[in-house]
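A.B. asks: here are the coordinates; sequence isn't available:
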């Protein structure tokens, strides 16, 4: 069912699945606690009443913390009463978080105590902040108000009906270059992005949420789409415990980025001699059937590998500026070389090799950055910055990023991502960055040293050079790699785990 506000999603689902589990999370080593859809609606509406009582209805409210039930109740309470949520990355340094809180004009901060240091810093550095609310404190005090005490004191319904086209969330990008930008998304942007496509995911599907909650991909697909389907959202408490939590929560589906998928693929490789059905049962459980992939390039071979174990990978493509999904694969129509079909609420065209998209998911613009907004939007079209096209059936194909293009001495354009994806298919290549260096194309590679050890590869540089030589044999002259740099450590990455290029 298509919804145009986030409140509609929660209200509709609560009406249908009220007493059923909405969220499950660990409260001990192997002990699970759950909250129903009725409880989530009640707690979120109580937080709406809290904001009204504080005189902050309509204000900007920053939320910092790992995925938790408190985080979810706070988010829905914020956006469903006409306020603006500003989810921030809890892993950022305190000074960066203070800067973002201030740039977002947040007057309220809801904070997880894991970042108590931020609570101390914002008092000095964020003059516009009027209220600090702790997710864990049992009682309100001078330093911070207690989230749960506030909910008890202001318990009650909130019947406010948000305007679909009003700003409801500001998400800061974590690009590989430049200053982060505050993407302004409306109720319609997020709600229609999550509900416009029927992916035939069964109601009450059990989802294990492993991605950071401040990510548009997690917020839209795990949370908003999950809730629209009446799913059970299980909260993974640590990336170090994903395997254990899969056994504990027994999910049917997980949303992942390719880096996680490739890590799991290595585990599958280690037990490749065992029967496929046994491996699946031991690692994922017999109930598990779907991985949704997004955020970066996924080698098509991964789709085939997981399919062996009865697991379907649905690859998607998007960006925060599009709430975030632009295209996604559906289980009955998979094309491995594509990043899926355009969502029903999205159209695309190619302008000078760059993919432009338009539709109800496209952002309002960047918060207080008019020049950057004007550069990104033209007559309602969002310039994605990606090189690619959509075919007649709406399948999207990408070749790289426009700003990363290498222009060779003879004027040829080379997409470094195209080369990185091709060379990176080799098991010895763990991470790769292709760039222009002193007039030639250079590949800087961080090899998989564990794999090299297992395969008794002593001269790693020579083995990598051989990989480049084999690639060069089949590549046009202008796409050949003539310089190799071998790294001993991983590349520096942003919070989305993408390599920083500059």
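C.D. replies: Sure thing, it's come through. As the structure is a computational prediction, the values presented were derived from the model and not from experiment.
A.B. asks: From now on I want contacts and neighbour counts done on CA atoms only, so please keep to that.
C.D. replies: Fine.
A.B. asks: What ranges does the stretch 251-400 of the chain have for its strands?
C.D. replies: With DSSP state E, counting those that start in this stretch as the definition, the stretch 251-400 of the chain shows strands at residue ranges 253-256, 290-293, 312-318, 325-328, 341-342, 346-351, 354-359, 365-366, 377-378, 381-390, 396-401.
A.B. asks: Tell me which residue is most central in this structure.
C.D. replies: Central residue of the chain (Cα atoms, centre = their mean): residue 217, 3.4 Å from the mean position.
A.B. asks: closest one to residue 495 among the strands of the stretch 251-400 of the chain?
C.D. replies: strand 253-256 (14.6 Å; Cα to Cα).
A.B. asks: so what secondary structure elements neighbour that closest one?
C.D. replies: strand 206-209, strand 290-293 (3 or more Cα pairs under 8 Å, 6 or more residues apart in numbering; DSSP states H and E).
A.B. asks: what comes into contact with the last one?
C.D. replies: The contact list for strand 290-293 (Cα atoms under 8 Å, 6 or more residues apart in numbering) reads 252-258, 311-316.
A.B. asks: same check, this time on the first one
C.D. replies: For strand 206-209, contacts defined as Cα under 8 Å, 6+ apart pick out 218, 222, 226, 231-236, 246, 249-255.
A.B. asks: Now mean neighbour count too, for the strands of the stretch 251-400 of the chain, in a markdown table please.
C.D. replies: Below are those laid out as a markdown table (neighbours: other Cα atoms under 10 Å):
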| stretch | mean neighbour count |
| --- | --- |
| strand 253-256 | 22 |
| strand 290-293 | 22 |
| strand 312-318 | 24 |
| strand 325-328 | 26 |
| strand 341-342 | 25 |
| strand 346-351 | 17 |
| strand 354-359 | 22 |
| strand 365-366 | 22 |
| strand 377-378 | 16 |
| strand 381-390 | 20 |
| strand 396-401 | 20 |
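A.B. asks: Need the ones you listed in TSV (columns: distance to residue 449).
C.D. replies: Output for those, formatted as TSV (distance: least, Cα to Cα, whole Å):
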stretch	distance to residue 449
strand 253-256	24
strand 290-293	26
strand 312-318	27
strand 325-328	34
strand 341-342	37
strand 346-351	41
strand 354-359	37
strand 365-366	42
strand 377-378	44
strand 381-390	32
strand 396-401	28
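A.B. asks: ok, second structure coming up, stack it against the first:
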């Protein structure tokens, strides 16, 4: 088993996560710690103000009967009040349990029942009705508090007579070993399990990023660092961003809709200096920029600029790794010219101040990483699980190797088993699953976590993830295939939204392909076919040939036995709402295969 480790940072983890709020208010009361949406703008929230709000809400929770160790569910999109509830609950030693706002009633019932939640914070009436529909099966649940009906104000009012000292007594009882939250896995297969993550897990993971990547977060070109959190706070990655920002004294704002149409105006107004994101965001931004250039008759210019950006970033990458001199004079001149014409406009879309981005959740293509780095926004891809409290590896500052997920974060280790499985250990690795000791024993061994992912370490210790053990496809001829990288290659085409490779116990590999609705509309318009409905479009020979070229290009990266021999275009994208994507936008393979079983059979007919 090959192993690589990164030395731990010298600072020891002490106390609970809420201590950061009170410490910053004591040291720098005027520090702008958060920004709240205020109409079209943002209202600053200082460290002293945030402490007052957290303390007041914590006292209200005590009056409603929430006690040390109690679990309180939060079902909401990403918003300021979620962060407020997290730190108020942590202030009294209670345990927030995130629930995805898109969760079905049965999923809500399962999570609230297994965690024995005593209350549930919901965002609006629809969420309240979802919880209310299953509350008869939840005897421990004593309250449903609704954000858009003023539950924060009501709780604060209830707690006015509670002395501050009562909250502080509860807070001082919280240590690194105390459970901070129960986060349920995405559940691509089987029923999701609750990961018990401690205050120490979050603190260690946050401090590893804040210490190891300080220059990334502080590279602002002047001014104070700030980031806009638009990842779901129900997911461990979004929660990690929140904790790291508050712990590191970095201004944070909230935006609850993960779509480019909604997100880009928010970025333009907030003007972050760095971002945490998922590959989906960069894919959409690149695609929209390309479509806009084509609509303006500047597609050739955009494609030349993209090629220059990729070449420039690749040359800088090699220099950073000690393997080359960097961009040559001609390339530097072309890059400077395109920076004025193309790249500066792209940076303006993200607010104009973003220089660095941490990216995770799924695989970002090497080409896209190089493009954005060449456009002036370096993407540091990382890798982690709910069980590792988000990132356990990340590309090091100044030395990214695009297409990999980097090296272990400080204090972490990565090893590759004989079967190619990735094993990890470190301060962020969880202690086990709630009420599932057998699953815990299967996942953990002597401090090591078996991730279930397949990967490899290169000669410099950079990790590449190639697939999931449970997702390996074995054709009827005995050929093994990890579908993830092939699917990623197909998805590189701007028309393609998603790709699911199939072929288990089949004579060859095939694929289900969905199209990006906006990209398809753009393609139909530019090809004089805007009058076609979706079914006519899917039957269009030229469109089919365009997708065939994307599949053929992807096939060049694998052997013939692993290549896609047939594909089926589907009329709509897979979504979280229809149960075909996890909330973190991963494919639910079994659910998709069941839903489209007839289409898969037709791929192999005859």
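C.D. replies: Arrived safely. Source: prediction; values computed, not measured.
A.B. asks: who's in contact with the alignment partner in the first structure of residue 246 of the second structure?
C.D. replies: In the first structure, the residue paired with residue 246 of the second structure is residue 227, using TM-score structural alignment. Residues in contact with residue 227 of the first structure (Cα under 8 Å, 6+ apart) are 9, 10, 13, 22, 233.
A.B. asks: swap the cut-off to 10 Å and go again
C.D. replies: 9-10, 12-14, 22-23, 37, 194, 203-204, 220-221, 233 (Cα atoms under 10 Å, 6 or more residues apart in numbering).
A.B. asks: Buried ones only from those, please, as a PyMOL command.
C.D. replies: Of the contacts of residue 227 of the first structure, the buried ones go into a single PyMOL selection, burial set by 16 or more other Cα atoms under 10 Å:
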select buried, resi 9+10+12+13+14+22+23+37+194+204+220+221+233
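A.B. asks: Among the contacts of residue 227 of the first structure, name the ones in helices.
C.D. replies: Cross-referencing the contacts of residue 227 of the first structure against helices under DSSP state H gives 9, 10, 12, 13, 14, 37, 194.
A.B. asks: And the furthest pair within these?
C.D. replies: 37 and 194 (17.9 Å).
A.B. asks: picking that back up, I'd like the ones in helices among the contacts of residue 227 of the first structure as TSV, with distance to residue 373 of the first structure appended.
C.D. replies: Putting those into TSV (distance: Cα to Cα, whole Å) gives the following:
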residue	distance to residue 373 of the first structure
9	29
10	31
12	34
13	35
14	37
37	37
194	24
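A.B. asks: What is the nearest of those residues to residue 370 of the first structure?
C.D. replies: When those are compared against residue 370 of the first structure (criterion: Cα to Cα), the nearest one is residue 194, at 27.3 Å.
A.B. asks: That closest one pairs with which position in the second structure?
C.D. replies: Under TM-score structural alignment, residue 194 of the first structure pairs with residue 206 in the second structure.
A.B. asks: Spell out, range by range, the strands that occur in the stretch 51-200 of the first structure.
C.D. replies: 60-64, 84-88, 106-111, 131-134, 145-146, 167-172, 182-186.
A.B. asks: export the ones you listed to TSV and tack on distance to residue 349 of the first structure?
C.D. replies: Listed next are those as TSV, based on distance: least, Cα to Cα, whole Å:
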stretch	distance to residue 349 of the first structure
strand 60-64	35
strand 84-88	31
strand 106-111	37
strand 131-134	45
strand 145-146	49
strand 167-172	25
strand 182-186	22
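A.B. asks: Ok, which of those strands comes nearest residue 298 of the first structure?
C.D. replies: strand 167-172 (24.2 Å).
A.B. asks: so the closest one matches what in the second structure?
C.D. replies: Going by TM-score structural alignment: strand 167-172 of the first structure matches residues 179-184.
A.B. asks: what's the mean deviation for the matching stretch versus the first structure?
C.D. replies: Superposed on the first structure, stretch 179-184 of the second structure shows a mean distance to its aligned partners of 0.9 Å (mean Cα distance after the TM-score superposition for the first structure).
A.B. asks: How far away from the center of its chain is that stretch?
C.D. replies: Centroid separation for stretch 179-184 of the second structure versus its chain: 17 Å, with Cα atoms, centre = their mean, to the nearest Å.
A.B. asks: Tell me how many other residues crowd residue 267 of the first structure.
C.D. replies: Neighbour count for residue 267 of the first structure, taken as other Cα atoms under 10 Å: 12.
A.B. asks: Enumerate every residue touching it.
C.D. replies: 279, 283.
A.B. asks: Can you tell me what it aligns to in the second structure?
C.D. replies: In the second structure, the residue matched to residue 267 of the first structure (TM-score structural alignment) is residue 288.
A.B. asks: Can you give me the separation between its match and residue 107 of the second structure?
C.D. replies: Residue 288 of the second structure is 35 Å from residue 107 of the second structure, where distance means Cα to Cα, to the nearest Å.
A.B. asks: Keep only those of the contacts of strand 206-209 of the first structure that are in strands.
C.D. replies: 232, 233, 234, 235, 253, 254, 255 (DSSP state E).
A.B. asks: Now for the second one: which residues touch it?
C.D. replies: The reference is to residue 233 of the first structure. 21-25, 34-35, 204-209, 222-223, 226-227, 249, 251.
A.B. asks: 8 Å instead?
C.D. replies: Here residue 233 of the first structure is in contact with 22, 23, 24, 206, 207, 208, 209, 222, 223, 226, 227 (Cα under 8 Å, 6+ apart).
A.B. asks: got it, and the third one?
C.D. replies: Contact partners of residue 234 of the first structure, counting by Cα under 8 Å, 6+ apart, are 23, 24, 25, 206, 207, 208, 209, 249, 251.
A.B. asks: So which of these is the closest to residue 150 of the first structure?
C.D. replies: Nearest to residue 150 of the first structure among the contacts of residue 234 of the first structure, with distances taken as Cα to Cα, is residue 23, at 21.2 Å.
A.B. asks: picking that back up, put together CSV for the contacts of strand 290-293 of the first structure, with distance to residue 241 of the first structure on each row.
C.D. replies: Formatted as CSV, the contacts of strand 290-293 of the first structure follow (distance: Cα to Cα, whole Å):
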residue, distance to residue 241 of the first structure
252, 17
253, 16
254, 14
255, 16
256, 15
257, 16
258, 18
311, 21
312, 22
313, 21
314, 23
315, 24
316, 25
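A.B. asks: what number of residues lie near residue 282 of the first structure?
C.D. replies: That count, for residue 282 of the first structure with other Cα under 10 Å as the rule, works out to 12.
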